[in-house]
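Trainee: Sequence and predicted structure are below.
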Amino acid sequence: MEARKFTAEDFARNHPGGQLGRNLLLKVRDVMHPLETVAVLPKDAGFRDLILALSSHNLGAACIIENRQLLGIVTDGDIRRSLLHASSTDAIKVADIMTEKPVFTTPDATLREAIEIMENRPSQISVLPVLENTICVGLVRIHDIYHR
């Protein structure tokens, strides 16, 4: 491909049905879960409310939002780690276990860009909040990208 100056983007345009084509041509907005389908909680929510919200939305993460601004995210992994150190869940608040200022993507990012954000880091992640002009509009999971 390099000898002919044929880029990955050229390949994607000629083979849009393949995974490379999808990752380069589709946008996060094409596969993300809109905020209406995501567990959303305030930072002072309790552990039980968090578990109930996560269970009813089945995405493996909850967005912590106040005044339409994303304060943080809580994943299934965050919950498991918090249980390792807690003698009781009664006193656990979402604010205690959320990841503040999480990395995020935008609706117009390509799927390839979202994958790079999730995978090219010391500790890989599997879910990203999607922000548009500082407002959380949804979530995208790596599972959604690879199984599209």
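Mentor: On my side now, so go ahead.
Trainee: switch to C-alpha atoms for all contacts and neighbour counts from now on
Mentor: OK.
Trainee: any idea how far K5 is from L70?
Mentor: Per C-alpha to C-alpha, to the nearest Å, L70 is found 42 Å from K5.
Trainee: Have a look at these two and say which one is more surrounded.
Mentor: L70 (22 against 8; other C-alpha atoms under 10 Å).
Trainee: does the more buried one really touch V137, like I thought?
Mentor: No: under the criterion of C-alpha atoms under 8 Å, L70 makes no contact with V137, lying 9.6 Å away.
Trainee: The most centrally placed residue in the chain in helix, strand or coil?
Mentor: Closest residue to the average C-alpha location of the chain: L128 at 2.0 Å, with C-alpha atoms, centre = their mean. Going by DSSP: H, G, I helix; E, B strand; the rest coil, the secondary structure assigned to L128 is strand.
Trainee: what's near enough to touch it?
Mentor: Residues in contact with L128 (C-alpha atoms under 8 Å, 6 or more residues apart in numbering) are V103, F104, T105, A114, M118, L139, V140, R141.
Trainee: Included below, for side-by-side comparison, is a second structure:
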Amino acid sequence: MSTQLSIANFNFQTAGKEVLRIERESLEQLDQYINDDFARACEMIYLCQGKVVVMGMGKSGYIGKKIAATFASTGTPAFFVHASEANHGDIGMVDNSDIVLAISNSGESNDILALIPVLKRQHIKLICITSRVNSAMGRLADVNLCIKVLQEACPLGLTPTSSTTATLVMGDALAVALLEARGFTTEDFALSHPGGALGRKLLLHVSDIMHSGNEIPHVTRDASLRDALLEVTRKNLGMTVIVDDLMKIEGIFTDGDLRRVFDMGIDFRNATISEVMTHGGIRIRPNVLAVDALNLMQKKNITTLLVADDYRLLGVVHMHDLLRAGVI
């Protein structure tokens, strides 16, 4: 650096706000480019039988990766290929059922221009995002989306700032327009985000996390209170279900019930579980979303739900199961 300003004399807030002003104004004028070319690009991608292959170099490449990721997560199959790598073999990832979305602010990227004859020979559709309609890429594209900005936020006018922001926003506009056209739903979004909190809440059902088979704490109504307490201890869920021989639910006995039994002065040696159980029990069906089970537990202020098909016991789900599954 040839000169350095004294930090005491430099206003970082003013500089930051100036960047926001310039980029905000650049985005405001981007509206004019949501035009017939934009609609044609959306139609091409919507009708595409393959994938959208996003290409770019440098800063445009970084933006391209984000655009490809946004497409892929919102119902438009897409991936990113670095233009330089495409010139050295990775173009083999693209076939004539795909569409290439190439990004270059100048529209004169040599790496991308070198690929265009190959794309044309294979009859692969090409959408370009550039700031110059009459650039080499703009002229060769099937559709060119213009992202021309008034100025870069960089005071030197060199660092891609406003232009990369405009490119990113144009990519978002494409992805969201296609999302709406496809009728993409919250459930569809969850399928592409199974590792996220939303995915777990929308994809995980009670049947996926419930205790079943021998893991279910249960005794019959003629079991002694002592045997029921042993079952509570063995299965470590803080409760046991009381069922008949066909696993029809008759009642439930929890740690909370045990505390009440102490206050009642019950003869532990001779009492049967049917004398102290709570009849019925709050239940839920196995095909219900786990998040709905959580909501029911919170509403009823309980930590355990019985999973049942009508009155037949199928499993038990505990608040800890929801916690381990990441639903909470």
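Mentor: That came in fine, so what should we check first? Bear in mind the structure is a predicted one, so any value in this text is a computation, not a measurement.
Trainee: what's the TM-score here?
Mentor: Scored by TM-score structural alignment, normalised by the length of the first structure, the superposition of the two chains gives a TM-score of 0.83; 143 aligned residues with a C-alpha RMSD of 2.2 Å.
Trainee: follow-up on the earlier one: out of the contacts of L128 of the first structure, who's nearest L35 of the first structure?
Mentor: L139 (7.0 Å; C-alpha to C-alpha).
Trainee: Could you list which residues are in contact with L113 of the second structure?
Mentor: A136, M137.
Trainee: again, only using 10 Å
Mentor: Contact analysis of L113 of the second structure by C-alpha atoms under 10 Å, 6 or more residues apart in numbering lists A83, A102, G107, A136, M137, L140.
Trainee: same deal with A181 of the second structure?
Mentor: Per C-alpha under 10 Å, 6+ apart, neighbours of A181 of the second structure: C42, E43, Y46, A175.
Trainee: Quick one: name whatever helix or strand follows the helix or strand hosting it.
Mentor: Assigned by DSSP states H and E, A181 of the second structure falls within helix 162-182. The helix or strand immediately downstream of helix 162-182 of the second structure is helix 186-191, counting by DSSP H and E.
Trainee: what stretch of the second structure does stretch 22-29 of the first structure fall on?
Mentor: On the second structure, the counterpart of stretch 22-29 of the first structure by TM-score structural alignment is residues 200-207.
Trainee: From I249 of the second structure, how far out is the counterpart of V140 of the first structure in the second structure?
Mentor: Here V140 of the first structure is matched to V317 in the second structure, going by TM-score structural alignment. V317 of the second structure sits 15 Å away from I249 of the second structure, going by C-alpha to C-alpha.
Trainee: okay, stretch 44-57 of the second structure sits on what stretch of the first structure?
Mentor: Going by TM-score structural alignment: stretch 44-57 of the second structure matches no residues.
Trainee: contacting residues around the aligned residue in the second structure for V40 of the first structure?
Mentor: Under the alignment (TM-score structural alignment), V40 of the first structure pairs with H218 in the second structure. Each residue near H218 of the second structure by C-alpha under 10 Å, 6+ apart is listed here: 228, 231-232, 235, 239-244, 247, 249, 251-253, 313.
Trainee: which SS state does N144 of the second structure fall under?
Mentor: Per three-state DSSP, N144 of the second structure ends up strand.
Trainee: before we move on, back to that, who wins for neighbours among the contacts of L128 of the first structure?
Mentor: L139 (29 neighbours).
Trainee: Kindly confirm my reading that that residue forms part of a strand.
Mentor: Yes: the assignment for L139 of the first structure (three-state DSSP) places it in a strand.
Trainee: Now it: closest residue in space that isn't a chain neighbour?
Mentor: Spatial nearest neighbour of L139 of the first structure, chain neighbours left out: P129 (4.5 Å); criterion: C-alpha to C-alpha, 6 or more residues apart in numbering.
Trainee: Could you count how many residues lie near the one you found?
Mentor: Neighbours of P129 of the first structure (other C-alpha under 10 Å): 26.
Trainee: residue contacts, the aligned partner of it in the second structure?
Mentor: Using TM-score structural alignment, the equivalent of P129 of the first structure in the second structure is L306. By C-alpha under 10 Å, 6+ apart, the contact set of L306 of the second structure is 210-211, 216, 241, 249, 252, 280-286, 312-318.
Trainee: now stretch 311-323 of the second structure, how far from the centre of its chain.
Mentor: Distance of stretch 311-323 of the second structure from the chain centroid (C-alpha atoms, centre = their mean, to the nearest Å) equals 26 Å.
Trainee: before we move on, what about stretch 198-215 of the second structure?
Mentor: On C-alpha atoms, centre = their mean, the centre of stretch 198-215 of the second structure falls 19 Å from that of its chain.
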